[in-house]
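Novice: missing the sequence, but the structure's below:
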């Protein structure tokens, strides 16, 4: 898991050969005007999902992990907490579904960090994460976010 300022995102393009195309998309797009939905960057290899939702308390959320794709989570507006856990801190509640590349887990314990507009988080395949949690001091909040999926 990586967390940093969006201003520094280019330093991470060495992690995978497809990341420069993802970062080009971020730099060349008017992110605030993109409508919800899927945007092809490089077919199924790299694509962006524009999402809008209200955050929920962490008790209402599940951990997730992926096997095929790396997640770049980039809030455009709003703030959310994201949880992360080690495999020994969770129990699987929904077996891996290859068609949507996700397995869901119930966390026994986990850590959280706050992700605001202007920052981002990267989760590699197998890393357990829980996006979309309410910032405790703010309660539920509308978040607009881009999740870029990069096939590994």
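Specialist: Great, that's in hand. Everything numeric in this text was worked out from a predicted model, so none of it was measured.
Novice: going forward, measure contacts between C-alpha atoms and count neighbours the same way
Specialist: Will do.
Novice: the helices in the chain, which residues?
Specialist: 19-28 (DSSP state H).
Novice: Tell me which stretches of the chain form strands.
Specialist: 2-5, 37-42, 46-54, 63-65, 69-77, 79-85, 90-97, 102-107, 111-116, 119-123, 128-133, 142-151 (DSSP state E).
Novice: would a markdown table of those with mean neighbour count and distance to residue 29 be doable?
Specialist: Listed next are the strands of the chain as a markdown table, based on neighbours: other C-alpha atoms under 10 Å; distance: least, C-alpha to C-alpha, whole Å:
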| stretch | mean neighbour count | distance to residue 29 |
| --- | --- | --- |
| strand 2-5 | 14 | 18 |
| strand 37-42 | 14 | 11 |
| strand 46-54 | 18 | 11 |
| strand 63-65 | 24 | 28 |
| strand 69-77 | 21 | 12 |
| strand 79-85 | 23 | 21 |
| strand 90-97 | 14 | 31 |
| strand 102-107 | 21 | 28 |
| strand 111-116 | 17 | 19 |
| strand 119-123 | 21 | 16 |
| strand 128-133 | 24 | 23 |
| strand 142-151 | 22 | 11 |
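Novice: hold the first one in mind and look at this next one:
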């Protein structure tokens, strides 16, 4: 899965070495047994974060973006609804520079995909995303979010 606008399609190389290293790491790890935590893959350029949480209703989630990193979000266990829309035109309501995350008011229009185990999505800085939403019932999820520095 790859999500982008045609106007930025050539801005980033999603097969650049740093992305290939991330994809290779995902394939080679026993992700079901890795504990929650941070795993440097390529110094601070590519870092994996293993997360476990319970999905929540869309009404309890917010769209977010990152200025300095791409997200490669890979679902290990569970199922989640993953909201996606353009960052442009959103109303920002908070910013945490230490965590490189901006949050936004809920947009009027957005799309979503459903992530199942083994699915991933690459989210660029121009893409707002809302991970961790429940599909029907709230369920436990294990996910790897790989941060790839721009």
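Specialist: Arrived safely, thanks for sending. No experiment lies behind these values; they were computed from the predicted model shown.
Novice: Please produce a markdown table containing the strands of structure 1, extended by distance to residue 20 of structure 1.
Specialist: What follows is the strands of structure 1, written out as a markdown table (distance: least, C-alpha to C-alpha, whole Å):
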| stretch | distance to residue 20 of structure 1 |
| --- | --- |
| strand 2-5 | 17 |
| strand 37-42 | 11 |
| strand 46-54 | 10 |
| strand 63-65 | 23 |
| strand 69-77 | 13 |
| strand 79-85 | 25 |
| strand 90-97 | 28 |
| strand 102-107 | 25 |
| strand 111-116 | 22 |
| strand 119-123 | 14 |
| strand 128-133 | 24 |
| strand 142-151 | 11 |
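Novice: closest to residue 31 of structure 1 out of those?
Specialist: Nearest of the strands of structure 1 to residue 31 of structure 1, taken as C-alpha to C-alpha: strand 69-77 at 7.1 Å.
Novice: What's the average distance for that closest one when superposed on structure 2?
Specialist: For strand 69-77 of structure 1, the mean deviation from structure 2 after alignment is 0.4 Å (mean C-alpha distance after the TM-score superposition for structure 1).
Novice: which part of structure 2 lines up with that strand?
Specialist: Using TM-score structural alignment, strand 69-77 of structure 1 corresponds to residues 69-77 of structure 2.
Novice: hmm, who's touching that stretch?
Specialist: Applying C-alpha atoms under 8 Å, 6 or more residues apart in numbering, the external contacts of stretch 69-77 of structure 2 come out as 31-32, 100, 115-125, 140-150.
Novice: From residue 121 of structure 1, how far out is residue 55 of structure 1?
Specialist: Counting by C-alpha to C-alpha, to the nearest Å, the gap from residue 55 of structure 1 to residue 121 of structure 1 is 17 Å.
Novice: who wins for proximity to residue 16 of structure 1 among the strands of structure 1?
Specialist: strand 142-151 (8.6 Å).
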